[in-house]
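Colleague: A predicted structure for the sequence below; I have some questions about it.
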Amino acid sequence: MSALELWGAEYQENDALLLEEKDLARFDAICKRENAPYSVVGKVSGDGRITVVDKNGKKPVDLDLKDVLGKLPPKTFKSNTLTANLVPLSLPTEVKINGVLDRVLRLVSVGSKRYLTNKVDRSVTGLIAQQQCVGPLHIPLSDVAIIAQSYLGKTGAATAIGEQPIKGLLSPAAMARLSVAEALSNLVWAKITDINNIKASGNWMWAAKFDGGAAAMYEAAVAMSEMMIALGIALDGGKDSLSMAANAPGEKLPVKCPGALVISAYCSMADVTIHVTPDLKRLKDGRLLLLSLSSKARMGGSSLAHVYNQLGAVSPDVEDFKAFLAMFNCVQSLLAQGLVSAGHDRSDGGLLTTILEMAFAGNTGVDIEVQASGDFTKEQLLSRGGIDFLFNEEVGLVMEVAETNMSKVLAECKKADIRCTSIGRVREDPKVTVTLAGSSVFTSDIRILRDKWEATSFQLEMRQCNPACVKSERDTLKDRKAPSYKLSYTPTPTAELSGKRHAVAIVRQEGSNGDREMLAAFHAAGFDAWDVHMNDLAAGRTNLSNFRGVVFVGGFSYADVLDSAKGWAATIKYNSKLSAQFQAFYERKDTFSLGVCNGCQLMALMGWVPEGPGKMKDTAQPRFVHNESSRFESRWTTVRIEKSPAIMFDGMEGSVLGVWVAHGEGRALFPDKKVLKAAQAANLVPMRYADDDGKATQVYPFNPNGSADAIASLCSADGRHIAMMPHPERCYLKWQWPYMPEDWRSDLKSGPWLKMFQNARKWCDTN
């Protein structure tokens, strides 16, 4: 490559570091341990110049920094403000709510995002307190993401996004304000430290080089700035893509994207457990409340207008910043007092969609009933047969509140001078009814509507997943119920330790990513957990003889280039010293091992389960291969603990628990069926995937990979060596569970999966 190419290339996945020369040797040692290549590309000279020296000793770049960082002459950009010919929304006279809803629920921006959430790892690190999915059915509907700062406390941070690009076609300023409002209307459901601590990044995407583009972007920037200043929040970064246009074949004019501003807001949290999700939870006494800024029902840029191929004339907007701030702070106060059980913002799709989504996630029904009052007149409620009220996308929040908390919540809203309207209640059966100003305007079944809301997502799934699996998930979702979790023991915190902490090696390889949460889980159970890289063992910096336990963690060793764990297994098998060291560890009677996910695949390839290394031909050895769905699966799934000799499941037999899975190659394959039958007969299958009734199943997605006999785990005959695809180390704390029955969440003193690690400690104490 030429000096110009090296100097000007925009390299991806590269980091630039500045360190003192005395630290270079230490940095070199770290990089070698992690198999991370690096290059020293320069040094700080202090002479005020930036110089590039090529391989021939020439200086193709030799600049005085004042010419780069000094006062450059200002540039002037001119852009005209363009005026669009806007036409008010006009709907066919025969249109009814049912027909509108059928279209809106299928719109990509409104409907389920399941096609995105199941194919990415949403649990890695074990610090995730809230990811995209919520409720007993794990519906992709979360408004806010929450990550904990550590495993030892509850401090953390919340983040949420807001974007309303279509409304920008009507008013760039309104679009910017609505983007800020949506980000905060999503963030509000997590109890943050203070609204003034909120920072945000702004991602600008615009065809700014075309006439009118820069002017519209400037208008949006001013509006965003004014609103953020009024609310006490601020941007601290972002990026821009200002060439969002392309010449399409057969088109005379360039195709321009709608100007868009994406606000990503984030803030610190004192306690990551203080937040609510959209899924309705109060089946017997749940009341629904709407917090709104006005009674307006502007339909411009709405999903309803979109599905009728229109834009409309007037966009929703945020005119009263003080009212919005009061609403935000009021909800934060209600969260701190534990008075809200569910919450969701009114946005794409309008109020009816918002409430239905909450019911979809909670697997409940709803009675929506709004009386004519000072908040909304009869004419406003019944405009276009209720369509305007139910489908406008004005800023608003919907809360589920227990009947017993209603008086307190209403008093708080009145004190804050917030519009708070009673809009219905939760019902146990799957029916939905809508009554406005005393008139019944809509009745349906939640299951039918949820199927429509999921329809577009499932069509997209067909193009990236095994179609048979997509059909199976769609069919099972129609009549699903909450999983029937069961505990055969009482989870308890780890007792104060009187003896020494047993040493356990948390072994990782290049590409591993599950080591930190595994270290934390074993530490919580009373172990002295050590971070051990395979390079440490190969270089002799440590030895497995120093440890009572060895744990092979999850991740993507060597990027799964040779299939999962094959490269890792080869580094052991074809290194005589390492091979002998691992064999000696396996044969010791005072040791145990655990392999999770990538580590499970490794243990199978090494023959550690079910019969032991060298006990059968490689061609007969069980292994874990590509999922039946033909893709990576990230799911909160249900497993059943079976009778087995596995020491880490002692006392857990019969329990049915939720657990994370995150793998692309988790299907248990037995080339020799005799080996499968032998493992079954000897009870060497300590864990199976289960359905909502707690029964072992082959049905997708309950069985996320198609494993034979629903096998999720294998163990050795003496129970000391256990391989499993699910990730208990990512959910040993209660707040790590994305869904947990309410009585468990309030009554249990510790997470159910902690016992598994405590069992290992107990075994070490007595062996």
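Modeller: Thanks, I have it.
Colleague: please make it C-alpha for all contacts and neighbour counts, starting now.
Modeller: Noted.
Colleague: pull the contacting residues for residue 754.
Modeller: 491, 493, 521, 524-525, 732-733 (C-alpha atoms under 8 Å, 6 or more residues apart in numbering).
Colleague: in this protein, where's the longest helix?
Modeller: helix 213-231 (DSSP state H).
Colleague: hmm, who's touching stretch 607-627?
Modeller: In contact with stretch 607-627 (C-alpha under 8 Å, 6+ apart) are residues 564, 583, 586, 601, 603-606, 633, 664-672, 675, 679, 684, 704-706, 714-717, 721-723.
Colleague: and stretch 700-712, end to end?
Modeller: 14 Å (C-alpha to C-alpha, to the nearest Å).
Colleague: doesn't residue 666 make contact with residue 633?
Modeller: No. When contacts are counted by C-alpha atoms under 8 Å, residue 633 is not listed as touching residue 666 (9.0 Å).
Colleague: who's more crowded, those two?
Modeller: When neighbours are counted by other C-alpha atoms under 10 Å, residue 633 and residue 666 differ, and residue 666 comes out ahead with 30 against 22.
Colleague: can you map out the helices along the stretch 251-400 of the chain?
Modeller: For the stretch 251-400 of the chain, the helices defined by DSSP state H, counting those that start in this stretch occupy 303-307, 321-336, 350-362, 378-381, 387-391.
Colleague: adding another structure so you can compare the two:
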Amino acid sequence: LCPALGVSIPVGKDSLSMRTTWKDEEGSKAVTAPVSLIVSAFAPVSDVRESLTPQLRTDKGDTALILIDLGRGKNRLGASALAQVMQQIGNEVPDVDNADDLKAFFNAIQQLNREGKLLAYHDRSDGGLFATLCEMSFAGCTGISVNLDILTMEGEHASDWGDSKNWATQVAERRNEMTLRALFNEELGAVLQVRADQKSDVMTVLRSYNLGACSHIIGKLNDRDAIEFTRDAKVIYSEPRVNLQRLWSETSWRMARLRDNPSCADAEYDRILDTSDPGMTPVLTFDPQVDVAAPFIATGAKPKVAILREQGVNSHVETAYVMHKSGFTAVDVHMSDLIAGRAKLDDFNGFIAVGGFSYGDVLGAGEGWAKTILFHAQLKDQFAGFFERQDTFALGICNGCQMMSNLKSIIPGAQAWPKFTRNKSEQFEGRFAMVEVMNSPSIFFADMAGTQAPIAVAHGEGYADFSQTGDIKEAIVAMRWIDNNGRATETYPYNPNGSPQGITSVTTPDGRFTVLMPHAERVFRTVQNSWHPEEWGEYSPWMQMFRNARKWVG
């Protein structure tokens, strides 16, 4: 198959017969691992902006759904999810019967994507066509109507169906069997969403690759938020999308209730019930494509900023890059460099304390890092002197936020800052969530107040805890979590850590020192975002933060 597809196999290893033996007081024992095969494939992606997702688009007018069936009607059910549910194995399993079909399919999809004719794409795999369509419906929060006629017909004459005396019964039974096969076979294939006025053009392209006979227009979106299937002009199955999505999510929800905070698991599961949820809706109060740092970069001056890191952090490279793009000279500074005297904060206009897991968070998130400063007289004096200077700035992101919050005793104006502790969900949160920039003196958020945008989240201890230290009434909030309606929230998962009043960033009265839990440095380019509005250009709104720092330095 690989030679036929033009795919090279760089390395191989036989790991199909793993067996472990040992002896104990009861004698010799052995365990043989279940036979399994793991195949890893990789390929270059020339432009990540051309990627496709299963999310059905509801903002593109009338659209159509097209099934490309590379099984060409064989509908083999062996080893399928349906067979498993029926406690069977089956006799015939799907296979790649024609490598040329697979190559043609790939090339056709590439052409259609280049021409901008594809709105959504989802492969047919576990669960077959039924699962594929449901997952696309869930991703788009929309109903779909699917016609199964073309997928459940065979033969040209009544005699093809068997004994004419029992024709009606035989036809009904055969059509029901074919319906199950059509919906649940896991043959190679995919479902495409295309614009209704372009479906003829799409079919023409597919025919040019000899895929016309196995490509079928099978459905469209509906405004009833229901997933429904018709055959012979009759609805044979219809269920509200919400009900099916709840069933689809139930296993994960039950596992999360056992593993995580049950109330958080329930809150996320119940989100599905909110059919009025508009989804992420960014609101920008400025144009991210206008470079406010450009006049200062044009002078040729490149102020030095320390990319401050410690053992276990992992965000220093992207942080250095965004500061470089904003007009700074970014210098990699490890804490050991400061201790050994190879670098001094006196030589820098600012520093960015980066994210990650310093010392594996074994002393609490960011606490070990902070203690290497507070318990080292020379370092403590050096940091205190840096904070006292009036020409300096600092930003703590994620682990850097946690670290700087533990340094507040030597940061002027930071006394009201909280301590960042375990997320309310009791789990590490890796998400994409909405935040709102508040009106604050922070130099990083200058002229950004009111902006609402998604941002990357990756932390286990982001809860802004004012119970032991700090003052929530006096804290100057620079950013807060919001729901998809733009309201400050403590509800999970819109607020991934449960912080009171949605607080996720605080600053000092003069705005020179700011800490924030989410990762703005990981999403400053539009292509870094898990999702973004189509109209965003090269840079996301978060680039403005770092340009603002360059503007402030002058």
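Modeller: Received it, and whenever you're ready, just let me know what you need. Note that the structure is a prediction, hence the values are computed from the model and not measured.
Colleague: ok, back up a step: tell me which of the helices of the stretch 251-400 of the first structure sits nearest to residue 456 of the first structure.
Modeller: helix 303-307 (13.7 Å; C-alpha to C-alpha).
Colleague: against the second structure, where does the closest one fall?
Modeller: On the second structure, the counterpart of helix 303-307 of the first structure by TM-score structural alignment is residues 81-85.
Colleague: that stretch against the first structure, how far on average?
Modeller: Following the fit onto the first structure, the mean deviation recorded for stretch 81-85 of the second structure is 0.6 Å by mean C-alpha distance after the TM-score superposition for the first structure.
Colleague: and that stretch, how far from the chain's centre?
Modeller: Distance of stretch 81-85 of the second structure from its chain centroid, counting by C-alpha atoms, centre = their mean, to the nearest Å, is 29 Å.
Colleague: likewise stretch 24-36 of the second structure?
Modeller: Distance, centroid of stretch 24-36 of the second structure to centroid of chain: 40 Å (C-alpha atoms, centre = their mean).
Colleague: list the contacts for the nearest residue to residue 298 of the first structure once chain neighbours are set aside?
Modeller: Closest residue to residue 298 of the first structure apart from its sequence neighbours, by C-alpha to C-alpha, 6 or more residues apart in numbering: residue 316 at 5.2 Å. Neighbour list for residue 316 of the first structure: 174, 178, 297-300, 393-395 [criterion: C-alpha under 8 Å, 6+ apart].
Colleague: next one: residue 58 of the second structure
Modeller: By C-alpha under 8 Å, 6+ apart, the neighbours of residue 58 of the second structure are 140, 142.
Colleague: ok, residue 670 of the first structure touching residue 679?
Modeller: No. Checked against C-alpha under 8 Å, the pair residue 670 of the first structure and residue 679 is beyond contact range at 10.4 Å.
Colleague: map residue 185 of the second structure onto the first structure.
Modeller: In the first structure, residue 185 of the second structure lands on residue 392 (TM-score structural alignment).
Colleague: do you know how far that match is from residue 181 of the first structure?
Modeller: 15 Å.
Colleague: pull the number of nearby residues for the residue nearest to residue 389 of the first structure when sequence neighbours are not counted.
Modeller: The shortest distance from residue 389 of the first structure to any non-neighbouring residue, by C-alpha to C-alpha, 6+ apart, is to residue 381 (5.6 Å). Here the number of neighbours of residue 381 of the first structure (other C-alpha under 10 Å) works out to 24.
Colleague: hang on, residue 381 of the first structure packs against residue 436?
Modeller: Yes. The pair residue 381 of the first structure / residue 436 is scored as a contact, 6.1 Å apart, by C-alpha under 8 Å.
Colleague: shared neighbours of these two, anything?
Modeller: With C-alpha under 8 Å, 6+ apart as the test, residue 381 of the first structure and residue 436 both reach 370, 372.
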